[in-house]
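Undergrad: here is my input, please return the structure:
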Amino acid sequence: MIEIERKFLVTSDKYKTEAFKSSEIKQGYLNSHPERTTRIRIQDKKAFITIKGKSSESGLSRFEWEKEIPVEEALELLKLCEPGAIEKVRYLVKSKEFTFEIDEFFGSNQGLVIAEIELLSEEDIFEKPNWLGEEVTGNNNYYNSQLCINPYKNWKK
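TA: Coordinates of the predicted model:
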């Protein structure tokens, strides 16, 4: 399956009042190589293993495969992950036929808030909420796998 998404920084917390759902996420990476990542994620009471391929030239699309696994197995696999973990709360905000996923990061990435929108094609047009800031699609620094290696707290601001 090909995932097509765009990423943006978020400029205010107004999205929280527009959210129809939120969930806690903890995840780690068995492999964080930019050409292929293997992620273990626990989201609320479910767990997943996800493999993602290298991004396209535009940074908008890449291969993604995901399978639900038992939470107990995910907890064991998290112990094998590379150093660094992602802790965040994900908020879902509807925008016409699309849904924004807004991730508020904690731990080593405290202060970072990123919105993602999954599209059906790279040409899709969508309404941009007023809390949406600079686009960072294709910027590897904002990939969760890279935030484990070089957390936001270490960035020069």
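Undergrad: could you use CA atoms for every contact and neighbour count after this?
TA: Will do.
Undergrad: contacts only, for the closest residue to E118 other than its chain neighbours.
TA: The shortest distance from E118 to any non-neighbouring residue, by CA to CA, 6 or more residues apart in numbering, is to E5 (4.2 Å). Taking CA atoms under 8 Å, 6 or more residues apart in numbering, we find E5 in contact with 60-61, 116-119, 122, 137.
Undergrad: one more, please, to line up against the first structure:
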Amino acid sequence: MQEIERKFLVNNTKFKEEAISSSQIAQGFLNTHAERTVRVRIKGNQGFLTVKGRSNESGTSRFEWENEISVAEAKQLLALCEKGIIEKIRYNIPSGNHIFEVDEFFGENEGLIVAEVELQEENEAIQKPDWLGKEVTGQLKYYNSQLSKKPYKTWHHE
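TA: Take a look at the predicted model:
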């Protein structure tokens, strides 16, 4: 139940041409404590409840537990979530031996596109697609739990 992943910004929308699937996601947070987050997600026609622990020093690894719940249960739990529901489309793009999950955000986070790749080991090599930009692994402001509190549209953009 250990999640190991790296996060990157995305330079352009060429990733959409390489996507093998996509799904609409709505998610909220029942808890966004520094030691743990409790997330409710509706992805397509599935609901999920997820608990994530604090990231390690490099920001690549943390505890993750996820369980599928009904969409009806997820909708009821979303109504109880802290302010700031995340809306996004997730695209799955193969690259080498990995699948990049690229999230294109909407609503208060519109304009932000972040790619994640899950790994088996922290130092695992990845094949970087040409649309992949700056690495932001471990930068808290790019965590969905933080985007729900301080959306991308409120940032003073570099």
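Undergrad: picking that back up, so where does the residue nearest to E118 of the first structure fall, helix or strand?
TA: In this assignment (DSSP states H and E), E5 of the first structure forms part of strand 2-10.
Undergrad: how far apart are that strand and its match in the second structure?
TA: Compared with the second structure after fitting, strand 2-10 of the first structure has a mean deviation of 0.2 Å; criterion: mean CA distance after the TM-score superposition for the first structure.
Undergrad: check which residues of that strand are buried.
TA: 3-10 (16 or more other CA atoms under 10 Å).
Undergrad: residue range for it in the second structure?
TA: The aligned range for strand 2-10 of the first structure in the second structure is 2-10, by TM-score structural alignment.
Undergrad: centre of the chain to that stretch, how far?
TA: 8 Å (CA atoms, centre = their mean, to the nearest Å).
Undergrad: run through who's touching the longest strand belonging to the first structure.
TA: When the first structure is parsed with DSSP state E, its longest strand is strand 21-33. Contact partners of strand 21-33 of the first structure, identified using CA under 8 Å, 6+ apart, comprise 37-44, 77-78, 80-82, 84-93, 145-146, 148.
Undergrad: which part of the second structure matches it?
TA: The aligned range for strand 21-33 of the first structure in the second structure is 21-33, by TM-score structural alignment.
Undergrad: over to stretch 56-76 of the first structure?
TA: Using TM-score structural alignment, stretch 56-76 of the first structure pairs with 56-76 in the second structure.
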